[in-house]
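J.: Dropping the sequence and predicted coords here.
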Amino acid sequence: MRTVAWVALVTFLIDQASKWLVVHVMELDRKLAIDVWPPFLNFRMAWNNGINFGLFGGGDNTRWVLISVALGIVLFVLLWLRRDPPGPAALVAGGLLVGGALGNVVDRLLYGAVADFLNMSCCGLDNPFAFNVADIAIFAGAVGLVLLPGRQTGAKAGKKGS
């Protein structure tokens, strides 16, 4: 579980530092758009008060529901990883998911919405959506938890085969 905690902490800090730098230091919240390496990487300010791509966005009640759901998922993942510890790669994946989810929870608490700013396009396709480091970590963590094998030790492996 130490791996999960360290990965979650580093992920959370990178997410929050990137948001603080881009939104407040670079003043993206005022400028709304900064072309970094067009079209591959642009900063586009988007306050997401819903779930992915702003779906189910709403008022203050939605904000608290989404905070509660995110914290519930974090608790579930932590309990699951503690109860049935997977291999090291899946522990990293769990840490990514937890750190990213907590980063977005802090945004909702501080701003009332998640600060999304990364926008990437390529090959003639214009992507209208923005995301953040926490979103990348949540996605990578969820995929990792699904695809990476768990660790089965002697007693547990024998019971599952029965």
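T.: On my side now, so go ahead.
J.: can we go C-alpha only for contacts and neighbour counts from here?
T.: Fine.
J.: List the contacts of Ala115.
T.: Counting by CA atoms under 8 Å, 6 or more residues apart in numbering, Ala115 touches Lys19, Val23, Met45, Ala46, Trp47, Asn48, Asp107, Asn132.
J.: Please list the members of those residues that lie in helices.
T.: Lys19, Asp107 (DSSP state H).
J.: and the residue lying closest to Asp116 once chain neighbours are set aside, how many neighbours?
T.: What sits nearest to Asp116 in space, not counting adjacent residues and going by CA to CA, 6 or more residues apart in numbering, is Phe131, at 4.5 Å. When neighbours are counted by other CA atoms under 10 Å, Phe131 registers 22.
J.: any idea how far Phe131 is from Val65?
T.: As judged by CA to CA, to the nearest Å, Phe131 and Val65 stand 20 Å apart.
J.: measure Val92 to Asp135 for me?
T.: Distance of Val92 to Asp135, computed by CA to CA: 16 Å.
J.: Could you do Val143 as well?
T.: From Val143 to Asp135 the distance is 12 Å (CA to CA).
J.: Presented hereafter is structure B, for comparison with structure A:
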Amino acid sequence: MDNGPVSTERGDDRGTETDPAAPAPEPPARRGVLLLSAAVVVFALDLVTKIIATATLEGEAPIRLLGGAVYLQLVRNPGAAFSMATGMTWLLTLVAAGVVVAIIWIMPKLRSVGWAIGLGLVLAGALGNLTDRMFRAPGPFQGHVVDFVSVFAPNGDFFPVFNVADSGITVGGVLIVIMAMMGRDYDGRSTRKQDNS
């Protein structure tokens, strides 16, 4: 006896069951646009603020703002974000380039808003500092990154001097960690559900 078509909906081709309460993941193209939009905005902000910093802060004493909560001063940083790994500029250049390539590889598979924004911020930060390393003195792939924000004390006495790119890397990294802790993968899957299945 024919009882009509039988539903075989079992989720995606990985064999995980579909959660009817979970929202359908958005098409990856939209997430790619979101990633690139976040990256372009933060990269442009980083570039503009570095141009202003080098034009106005060169050779000047630290400028005290917000009652000493923020100091603006120009620092040429040969190290990584927040002045770490000083003296390894060439290696940091390769790492930053690798990060950019990895994010571009992931982009077509993105279906998560949180991951798209987080990766966009990290991409902007990596590109911002990579641009400095490639085009600033003392030479290609050895250029020093322009940092100009020191919090609570001048000269990075309380916290290393940083820039917009460093902030993008930090905020984007924190957002990605939060998404991972929530069990949300970049392609829209719930890793927590898979662990419990």
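T.: Here it is on my side, so go on. Every value quoted in this text rests on a predicted model; they were computed, and no experiment measured them.
J.: ok so, going back, who has more neighbours, Val92 and Asp135 of structure 1?
T.: Legend: neighbour count by other CA under 10 Å for Val92 of structure 1 and Asp135, higher for Val92 (24 against 21).
J.: Give the aligned equivalent of the more buried one in structure 2.
T.: Counting by TM-score structural alignment, Val92 of structure 1 corresponds to Ile117 in structure 2.
J.: List only buried entries from the contacts of Ala115 of structure 1.
T.: Buried subset of those (neighbour count, 16 or more other CA atoms under 10 Å): Lys19, Val23, Met45, Ala46, Trp47, Asn48, Asp107, Asn132.
J.: dump the residue contacts of the alignment partner in structure 2 of the second one.
T.: Right, Val23 of structure 1. Aligned counterpart of Val23 of structure 1 in structure 2: Thr54 (TM-score structural alignment). Residues in contact with Thr54 of structure 2 (CA under 8 Å, 6+ apart) are Leu74, Val146.
J.: Can you tell me how far the residue positioned nearest the centre of structure 2 is from Gly59 of structure 2?
T.: With distances taken as CA atoms, centre = their mean, Val122 lies nearest the centre of structure 2, 1.2 Å away. To Gly59 of structure 2, Val122 of structure 2 is 30 Å away according to CA to CA.
J.: Strands along structure 2, start to end?
T.: 63-65, 70-77, 145-151 (DSSP state E).
J.: matching residues in structure 1 for the last one?
T.: Read that as strand 145-151 of structure 2. On structure 1, the counterpart of strand 145-151 of structure 2 by TM-score structural alignment is residues 114-120.
J.: before we move on, what about the first one?
T.: Residues 34-36 of structure 1 are matched to strand 63-65 of structure 2 when aligned by TM-score structural alignment.
J.: So which bits of the matching stretch are buried?
T.: For stretch 34-36 of structure 1, a neighbour-count test (16+ other CA under 10 Å) marks Ile34 as buried.
J.: Mind listing residues that contact that stretch?
T.: Outside stretch 34-36 of structure 1, the residues touching it (CA under 8 Å, 6+ apart) are Leu28, Leu41, Asn42, Phe43, Arg44.
J.: same thing but at 10 Å, please
T.: The contact list for stretch 34-36 of structure 1, computed with CA atoms under 10 Å, 6 or more residues apart in numbering, reads Val22, Met26, Glu27, Leu28, Leu41, Asn42, Phe43, Arg44, Met45, Phe117, Asn119.
J.: just the helices in structure 1 please.
T.: All helices of structure 1, identified by DSSP H, fall at 2-19, 28-31, 60-83, 88-111, 133-147, 154-161.
J.: Just name the most buried of these.
T.: helix 88-111 (a mean of 24; mean count of other CA atoms under 10 Å).
J.: Now for Leu148 of structure 1, how many residues are close by?
T.: Burial of Leu148 of structure 1 is recorded as 15 neighbouring residues (other CA under 10 Å).
J.: Give the full set of residues in contact with it.
T.: Counting by CA under 10 Å, 6+ apart, the residues that Leu148 of structure 1 touches are Pro86, Gly87, Pro88, Ala89, Ala90, Leu91, Ala93.
J.: Ile176 of structure 2 and Ser37 of structure 2, how far apart?
T.: 17 Å.
J.: Appreciated, that's everything.
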